[in-house]
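Participant: sequence first, predicted model second:
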Amino acid sequence: TAKIARYFQKKGMKVGVICADTFRPGAYDQLATLCAQINIPCFGDPKAADAKKIVKEGLVAVKDQEVIIVDTQGRHALEPDLIQEIIDLNVITKATHRWLVIDAALGQQASEQARRFHEAIGIDGVIITKMDGTAKGGGALSAVAETKSGIVFIGAGETIENLERFDANGFISRLLGMGDLQALAEKVQEAQMAEEVDMEAMMKGHFTLRDMYKQLEALNKMGPLKQIMNMLPMGNMQLPEGVYDVTSTKMVRYRILMDSMTPKELDDPGLINSSRMQRIARGAGGTPEEVRELLKYYKMMHKTLKGLRGAGGGKLNMQRLMKRFSGMQ
C-alpha cells in the first residue's frame, strides 16, 4: 500500500491512506511508519476491530486527497466473513478500482482466490509482488486470466520505491533478455537524474573506483541494481549473483573506505597493496578484509561491464536513448 501511495505521489498527486487491516498485529503501525517516511497521511485505529467503521471515519479524515488507498487485511477465498467484509467495504468506499495483490510464488491457489474475489467485488486489476525472487509468477498470471482484468503493478524489491507500472511489451522484452529501455527511462526521469546517470559510462570496459561508486550511488536511487540491469539489453548473458549483492548499508561502508583512499588509489585501484589496505582500513575504522571485499566487488563489476560491452551494450548510446524515450530532449 505504501508503495502504491509513493507511486502516485511521485506523479504529483495528493495521496491519503486508510488502514483497514484489523487482523494482522502491527499492521497500522507498520503502514503509518512507512507513510510518515514519505509524508503521506495515514488514518487508522490499532485498537478498533471494525474495519467498516475505520473506513467510514477515514474517508472523512482524508477527503481532501486526490487519491485515497484503502488497505484491507489479507484473506483466503474460503473465509465467508472476510469476503462479506470486503463486499461491505466496496459499497462504503464506492471504489474506483479494486486491486488484488498476489504473491508471485502463490501458485495454483491464486486462480481460485482471484475467481472468488472477482465474483464478490469485481476485480479490475492485479498487483504481483516478489517478482525479484525465483518465482516467475505463473499462478499470479492465471489469476489475471481468471479476473479478465490485467496486471497494474509489479513489486520487485523490499523498499518503498520498488513498485513498477506493468507494461506487457517491456515485461516480455526483459524475459527474452532484450531489456526495457522505456521503463529504465521512466526510472531516470522520476529520480530526476538524467544528467547524473551516464549509462554509456557503465558500458565502458575501463572504469575506476570513483566511477563505480558514482554509478552505484545513482542507480541506488532508482531501485535494486538487479532490476535496473534487467532493463538493459543484454541478450541471454547471465550476470554473477554477487554483482547485485550491494545493500545500502554496504554502500555506506564502501564510501567510508573510499574516503580513506588517496586520489591516485581511487583512479588506479591496482596500486592498492597489502600495506595500503592496512592504512585505508585504519583511516576508515574498518578492517583489511572490508577493503578486500570492496576491491573484489570492484573487479566483479569491472568484469561484468566488459561483458556487457561484448554482449552489445557498449554499442548503444544509452543516455541518448533514455532521453528520447522519456521526452527529455
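Facilitator: Great, that's in hand. Numbering: from 1, shown residues only.

Participant: going forward, measure contacts and count neighbours with C-alpha atoms only.
Facilitator: Fine.

Participant: so where do the strands sit in the stretch 151-300 of the chain?
Facilitator: If DSSP state E, counting those that start in this stretch is used as the criterion, the strands of the stretch 151-300 of the chain fall at 151-155, 163-165.

Participant: in the shortest one, what's buried?
Facilitator: By 16 or more other Cα atoms under 10 Å, the buried positions in strand 163-165 come out as Leu163, Glu164.

Participant: packing partners of that strand?
Facilitator: Judged by 3 or more Cα pairs under 8 Å, 6 or more residues apart in numbering; DSSP states H and E, the packing partners of strand 163-165 are helix 2-10, strand 151-155.

Participant: dropping in the other structure now:
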Amino acid sequence: MLRRTALATLACAAGASIAKAQEVFPSRAVSMVVAFPPGGQADVVGRPVAATLERIWRVAVPIVNRGGAAGAIGNASVARASPDGYTLLMALSSMALLPEAARVNGREPTYTPEMLAPIALFAADPTVLVVPAASPIRTIEDFIADVKARPGQVSYSSAGNYSALHVPMAQLSQAAGLDMLHVPFQGGGPALTALLGGQVNCLASGPGPVAPHVRSGALRAIATWGRTRLAGFDDVPTLIEKGFPDCEFYIWVGLFAPAATPAPVIARIREASAQVARDPDFIRIMAASGNTLDFRDGEAFLRFYNEDAARLVRTVRALGRIE
C-alpha cells in the first residue's frame, strides 16, 4: 500500500512538472516593479507599457512602485525575485551605476547588474535642466552666473544620491565649477513636485515628466545633456554646444527580468515588448508624454546597455564618495 501510494505521489508530481513545463507564459498576473514613486520617468513609461502588455497577454500587469535608496530597493527586489518571468523591472539608467556607488561609499551592493537580464529598451532621452517659468533665469549662461553669485544657495532636487537626476547635475557642477545645494527625494515624481511647489530652484529630469509643465508655461527648459538637440525641445541648447563636452547623460528606461529566467520566457517577454513598441495607442501615448520612443531589444539593447553602463561607472568613480 505504501509503495502504491509513493508511486501515485511520484506520478502526480511528474504530471504536475510536465504541466508546469507546458504552461504557456503568462498564465497569471505579471508584476512590473518601478523602483520609484509615481510620476517619474520610469513610471511615465512603465504605465503605458504595462497597459499594452495587458491587452496582448490578457492578464493583469500591475505597476508596483517600490521606491527608496535612489532605486536600489526596487532594483534589488527584482534581482532577487523568483526567475519565472512574473516579476519584471522597468528600470532607469541609474540601475547600472548604483552598485558601483555603493562600493565607492564602502558598502556591499544589494544587487549587481549581472543579476538582471536586459529585455527591451523603450526610451533613451537626455536629461533636461528646467527652472520655474517665473524665474529670471532664461539661459544656461544666466544659470551659471546666478549659481556663482550665490554659492551653496541655488538648490536642485533629485531622486536620491547617485540617481539619474543627481548625476547629471553633479557633472555640470564639476564641469562649470559650481557649488549647489543638492536636495534628494525618494523619486523623480516628488523631486518634480518640489520644484513646482517652489521648494527648490531647478531640476534635471527626463523629458517625459517635465514636458507637460514646459508646454503649460509652468517651467522653462534651459539646457539638455544630449549630443544633439532634443526633439520637442528644439530651441533648447545642449551643454556640449555651450562648451561642456563632458556633460552628457541619458535617462533610459528599459525592461529587465531576473537573470536566471528561462530563455523561452525571456523570448516571450521580448516578443510582447516588440508588439508594444508597434502598438499605435502606445506610440501616441509616448509622443503625448514627451518621451521619444527608442525601442531596442536583443543584442542591440545589450550593446547600448553595456556601453552606457561603462560610462556611468566612470562617472560615479569620478564623483567619489558622498557623505
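Facilitator: Cool, got the structure. Nothing here was measured: the structure is a model prediction, and the numbers come from that model.

Participant: and the TM-score between them?
Facilitator: Here the TM-score for the pair of chains, by TM-score structural alignment, normalised by the length of structure 2, is 0.25; 139 aligned residues with a Cα RMSD of 6.5 Å.

Participant: what's the most buried one of the helices and strands packed on strand 163-165 of structure 1?
Facilitator: Among these, strand 151-155 has the highest mean neighbour count (mean count of other Cα atoms under 10 Å), at a mean of 21.

Participant: right, and Phe202 of structure 1 touches Gln215 too?
Facilitator: Careful, residue 202 of structure 1 is Met; it's not Phe. Yes. If you go by Cα atoms under 8 Å, Met202 of structure 1 and Gln215 touch, sitting 7.4 Å apart.

Participant: for the stretch 1-150 of structure 2, which segments count as strands?
Facilitator: So, for the stretch 1-150 of structure 2 - with DSSP E, counting those that start in this stretch - the strands run 31-34, 63-65, 87-92, 116-126, 128-132.

Participant: redo those as TSV? Include mean neighbour count and distance to Arg311 of structure 2.
Facilitator: Formatted as TSV, the strands of the stretch 1-150 of structure 2 follow (neighbours: other Cα atoms under 10 Å; distance: least, Cα to Cα, whole Å):
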stretch	mean neighbour count	distance to Arg311 of structure 2
strand 31-34	25	23
strand 63-65	19	27
strand 87-92	28	15
strand 116-126	24	14
strand 128-132	27	19
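
Participant: could you pull out the helices for structure 2?
Facilitator: Taking DSSP state H as the test, the helices found in structure 2 are 2-22, 41-57, 72-79, 98-104, 140-149, 167-176, 188-196, 207-216, 263-278, 280-288, 298-319.

Participant: quick one: closest of the strands of the stretch 1-150 of structure 2 to Glu141 of structure 2.
Facilitator: If you check each of those against Glu141 of structure 2 by Cα to Cα, strand 128-132 wins as the nearest, at 12.6 Å.

Participant: how far off helix 167-176 does the closest one point, in degrees?
Facilitator: Using axes from the mean of the first three to the mean of the last three Cα atoms, to 10 degrees, the direction of strand 128-132 of structure 2 lies 90 degrees away from that of helix 167-176.

Participant: give me the helices and strands touching strand 128-132 of structure 2, please.
Facilitator: Under the contact rule (3+ Cα pairs under 8 Å, 6+ apart), strand 128-132 of structure 2 is packed against helix 188-196, strand 202-205, strand 219-224.

Participant: would a markdown table of the ones you listed with distance to Tyr305 of structure 2 and mean neighbour count be doable?
Facilitator: Listed next are those as a markdown table, based on distance: least, Cα to Cα, whole Å; neighbours: other Cα atoms under 10 Å:
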| stretch | distance to Tyr305 of structure 2 | mean neighbour count |
| --- | --- | --- |
| helix 188-196 | 21 | 22 |
| strand 202-205 | 20 | 29 |
| strand 219-224 | 21 | 26 |
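
Participant: report the buried residues of the helix of greatest length in structure 1.
Facilitator: Identified as the longest helix of structure 1 according to DSSP H is helix 288-310. Buried residues in helix 288-310 of structure 1, counted by 16+ other Cα under 10 Å: 288, 290-292, 294-295, 297-302, 304-310.

Participant: elements contacting it?
Facilitator: Counting contacts by 3+ Cα pairs under 8 Å, 6+ apart, helix 288-310 of structure 1 is packed against helix 209-220, helix 274-284.

Participant: tilt between that helix and helix 209-220?
Facilitator: 80 degrees.

Participant: okay, angle between helix 288-310 of structure 1 and helix 274-284 too, please.
Facilitator: Orientation check (the same axes, to 10 degrees): helix 288-310 of structure 1 against helix 274-284 gives 110 degrees.

Participant: after helix 288-310 of structure 1, next one along is what?
Facilitator: As assigned by DSSP states H and E, the chain's next helix or strand after helix 288-310 of structure 1 is helix 318-326.

Participant: give me the buried positions along that next one.
Facilitator: Met318, Gln319, Met322, Lys323, Ser326.

Participant: same question, stretch 203-212 of structure 2
Facilitator: Neighbour counts using 16+ other Cα under 10 Å place Leu203, Ala204, Ser205, Gly206, Pro207, Gly208, Pro209, Val210, Ala211 of stretch 203-212 of structure 2 among the buried residues.
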